[in-house]
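Peer 1: just the structure for this:
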Amino acid sequence: MPGLLLDTLHGKQSDRRPVWLMRQAGRYLPEYRALRAEKGGFLALVYDSEAAAEITLQPLRRFGFDGAILFSDILIVPYAMGQDLAFLAGEGPRLSPRLIDAALSSLTAVPERLTPIYETVRRVRAALTPEQTMLGFAGSPWTVATYMTAGEGSRDQHETRAMAYRDREGFAAIIEAITAVTIAYLRGQIDAGAEAVQLFDSWAGSLAPAEFERWVIAPNAAIVSALAESHPQTPVIGFPKGAGEKLVAYARETGVGALGIDETIDPLWAHANLPEAMPVQGNLDPLLLLAGGETLDTQAQRILDAFAGRPHIFNLGHGIGKETPIAHVERLLSTVRGARG
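Peer 2: Coordinates of the predicted model:
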């Protein structure tokens, strides 16, 4: 029997809301910090399938979430495409060579870099109960391209946006290459046991409407279409963070089965404007979870009430912060699990 989360992604409503939290496996958990201290850096953990599976399962043991989200990173795709990847303490990820300086054709693909991720998925799925859903993921092409082009994250993605305007053909080739690898990568995760997948477009909000259509909607639609052809029963959750009112076009044109909503979106607006009966996921502010208190209870209940008329997965509007107290997560889950309808 599929679990509550998977049923919800397939459009079924229940008197209980499924819940999982973005970045639920990670630095806010003492058991994660202990394992990282023992094993080493972030990338070493991702490529140790036994350790990565253990990290993926840690929050389920502690909180009983309805879904396990693969412990990995969106930059595994450019790493498999041939860029070098390093995570620098206090500075974040670095990719080289930067595609602002080097041609895409200069990269030599290393597809075997995806293999340990599939093994992590297999290990986790084998450890879950039938009621718990295994979630895979990848970065959406636009967001991945921003890192591949600039070599690191930035506040406004100005180098990548400028390149996309200046060299339409060259940038389109980068997006197409990322799209092709992402399709293969997600198919591999599904074959290994992922029952649903999420596309993270963390920097979608930086684009003008026409650019959003070209670099967010079109490549995500291509991924969704390809997965629908090979794995028609596997739901795809789209998460274009910062899309704002462009969410409506994204929901209509990409073909995603469910839509993740960030914390800047009014849930009442989302329910009124998104396609009727489309499953949605979200959208508590991660900083509110960090702050806690009665406002946490009130706002969580507001989200539950706003989405009472459609399939809804309770989640955050982005990833859980590393300083978030365990007690605040427990308090949130008490509110969510006490809700009905």
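Peer 1: alpha carbons only for contacts and neighbour counts from here, please
Peer 2: Fine.
Peer 1: how about the residue positioned nearest the centre of the chain, what does it touch?
Peer 2: Nearest to the geometric centre of the chain sits residue 200, at 4.0 Å (Cα atoms, centre = their mean). Under the criterion of Cα atoms under 8 Å, 6 or more residues apart in numbering, the neighbours of residue 200 are 74, 137, 138, 139, 140, 143, 238, 239, 240, 241.
Peer 1: doesn't it fall inside a strand?
Peer 2: Yes: with DSSP: H, G, I helix; E, B strand; the rest coil as the criterion, residue 200 is part of a strand.
Peer 1: following the helix or strand encompassing residue 61, which helix or strand shows up next?
Peer 2: Using DSSP states H and E, residue 61 maps to helix 49-63. Toward the C-terminus, helix 49-63 is succeeded by strand 67-69 as the next helix or strand (DSSP H and E).
Peer 1: run this one through as well so I can compare:
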Amino acid sequence: MTELKNDTFLRALLRQPVDYTPIWMMRQAGRYLPEYRATRAKAGSFMDLCRNPELACEVTLQPLDRFPLDAAILFSDILTIPDAMGLGLYFAEGEGPHFTHPVRSRADVERIGIPDPTVELRYVMDAVSTIRRELNGRVPLIGFSGSPWTLATYMIEGSGTKNFALSKAMLFDQPALLHSLLHKVAETVTQYLNAQIAHGAQAVMVFDTWGGVLSPSDFREFSLRYMAQIVDGLTREADGRRVPVILFAKGGGQWLGDMAATGCDALGVDWTLDLADARKIVQDRVALQGNIDPCTLYASPARIRDAVAAVLASYGHGSGHVFNLGHGIHPDANPEHAAALVAAVHELSRAYHAPIA
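Peer 2: Sure, this is the predicted structure:
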């Protein structure tokens, strides 16, 4: 494999010394970039873009050509897994994702199998291999998946939802059935992420987008339990390096201590919790990733710089921090403001990694 020229991101995740705080942005390859929109139009549809390894590679690299980011993240979608499980993913214009065959009964759960990621999801693995080759060691590549709970909500509801009525009805009325589904999804996610690692992903992240809608006890039973199972089953060494694992539960700041105990290497933090408080909760057992409000990018570059300074000060001195947004970049964000964010992080963070006099 090509030698990695910039490993700052990986070292920060492992809480090793770095010269500055590395940065990447959730959804950094996306609709806020005009070049992405052009490639998306060329692909024909969002899923056609995901299923084309060369075009997926193209959009993965686009933000790196604009900004000196410290990591690339695979361009794909969390719903590739339920699609590969036979649920029939499609996107309705202006309505987001839908499934032709939602999972609502025991027969539905028994019907779905655990797909072979090197077969049913071969296009994702081909994209990972292509991106690693084209990166040529510039920065590390992050692979990812949705969490079992988050994926299950889409699988049960059949689309996006505001109140999770069907998912929570199953949770309360048929918990054993939900556990059966979550077990299958967790096994699939584990195999999927291990396949990404085998094809070149140098870190992996599990997105629990909807973990924050659960009560504390339900989060531990129906979400955290399965993320811990995934962490236990992941390949942790590749290319002679440790493969860091990041867990992120949006709205899950209250559970960071429990999440840190899973054996993961880092936790994503959204903007509703100060990093100083998050650092106290995890007691430097894991690295922290985040956590500026994505809406900060609507502000002026001067105000963005101030906000960056505040986040860096909140985390404080030392390694173990990867700068990121608290969630994905918004489609109408100004790319020049994203550039200002990256520049401010790289400039202002060096003071936090210098020896203390």
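Peer 1: average distance between the helix holding residue 61 of the first structure and the second structure?
Peer 2: With mean Cα distance after the TM-score superposition for the first structure, helix 49-63 of the first structure departs from the second structure by a mean of 0.7 Å once superposed.
Peer 1: which part of the second structure lines up with that helix?
Peer 2: Aligned using TM-score structural alignment, helix 49-63 of the first structure spans residues 53-67 in the second structure.
Peer 1: quick check: which element contains the alignment partner in the first structure of residue 342 of the second structure?
Peer 2: Using TM-score structural alignment, the partner of residue 342 of the second structure in the first structure is residue 333. Assessed by DSSP H and E, residue 333 of the first structure sits inside helix 326-338.
Peer 1: so the lengthiest helix in the second structure corresponds to what in the first structure?
Peer 2: Taking DSSP state H as the criterion, the second structure has its longest helix at helix 175-198. Alignment note (TM-score structural alignment): helix 175-198 of the second structure is matched to residues 168-191 of the first structure.
Peer 1: isn't there a strand covering residue 290 of the second structure?
Peer 2: Yes: Residue 290 of the second structure forms part of a strand when assessed by three-state DSSP.
Peer 1: all strands for the second structure, in order.
Peer 2: All strands of the second structure, identified by DSSP state E, fall at 72-73, 89-92, 96-99, 141-146, 203-208, 237-238, 241-242, 245-249, 266-268, 287-292, 321-325.
Peer 1: for those, which one sits closest to residue 187 of the second structure?
Peer 2: strand 141-146 (12.1 Å; Cα to Cα).
Peer 1: in the first structure, which residues correspond to the closest one?
Peer 2: Matched against the first structure by TM-score structural alignment, strand 141-146 of the second structure falls on residues 134-139.
Peer 1: tell me how far the matching stretch lies from the chain's centre.
Peer 2: Distance of stretch 134-139 of the first structure from its chain centroid, counting by Cα atoms, centre = their mean, to the nearest Å, is 6 Å.
Peer 1: what does it contact?
Peer 2: So stretch 134-139 of the first structure is contacted by 67-70, 73-75, 77, 121, 124-125, 128, 182, 185-186, 189-190, 193-202 (Cα under 8 Å, 6+ apart).
Peer 1: and that stretch, how far from the second structure on average?
Peer 2: The superposed stretch 134-139 of the first structure is, by mean Cα distance after the TM-score superposition for the first structure, a mean 0.3 Å from where its aligned residues fall in the second structure.
Peer 1: now the angle from the helix holding residue 333 of the first structure to strand 312-316?
Peer 2: Calculated by axes from the mean of the first three to the mean of the last three Cα atoms, to 10 degrees, helix 326-338 of the first structure forms an angle of 170 degrees with strand 312-316.
Peer 1: what is helix 326-338 of the first structure packed up against?
Peer 2: helix 286-291, helix 294-306 (3 or more Cα pairs under 8 Å, 6 or more residues apart in numbering; DSSP states H and E).
Peer 1: now do 10 Å
Peer 2: helix 49-63, helix 286-291, helix 294-306, strand 312-316 (3 or more Cα pairs under 10 Å, 6 or more residues apart in numbering; DSSP states H and E).
Peer 1: pull out the buried residues from stretch 270-279 of the first structure.
Peer 2: 270, 271, 274, 278, 279 (16 or more other Cα atoms under 10 Å).
Peer 1: hang on, residue 186 of the second structure packs against residue 234?
Peer 2: No: look at residue 186 of the second structure against residue 234 with Cα atoms under 10 Å: they stay out of range, at 11.2 Å.
Peer 1: between those two, which has more neighbouring residues?
Peer 2: Neighbour count, other Cα atoms under 10 Å: between residue 186 of the second structure and residue 234, residue 186 has more, with 25 against 20.
Peer 1: just list the residues touching the more buried one, thanks.
Peer 2: For residue 186 of the second structure, the contact set (Cα atoms under 10 Å, 6 or more residues apart in numbering) comprises 114, 146-149, 151, 192, 223, 225-230, 233.
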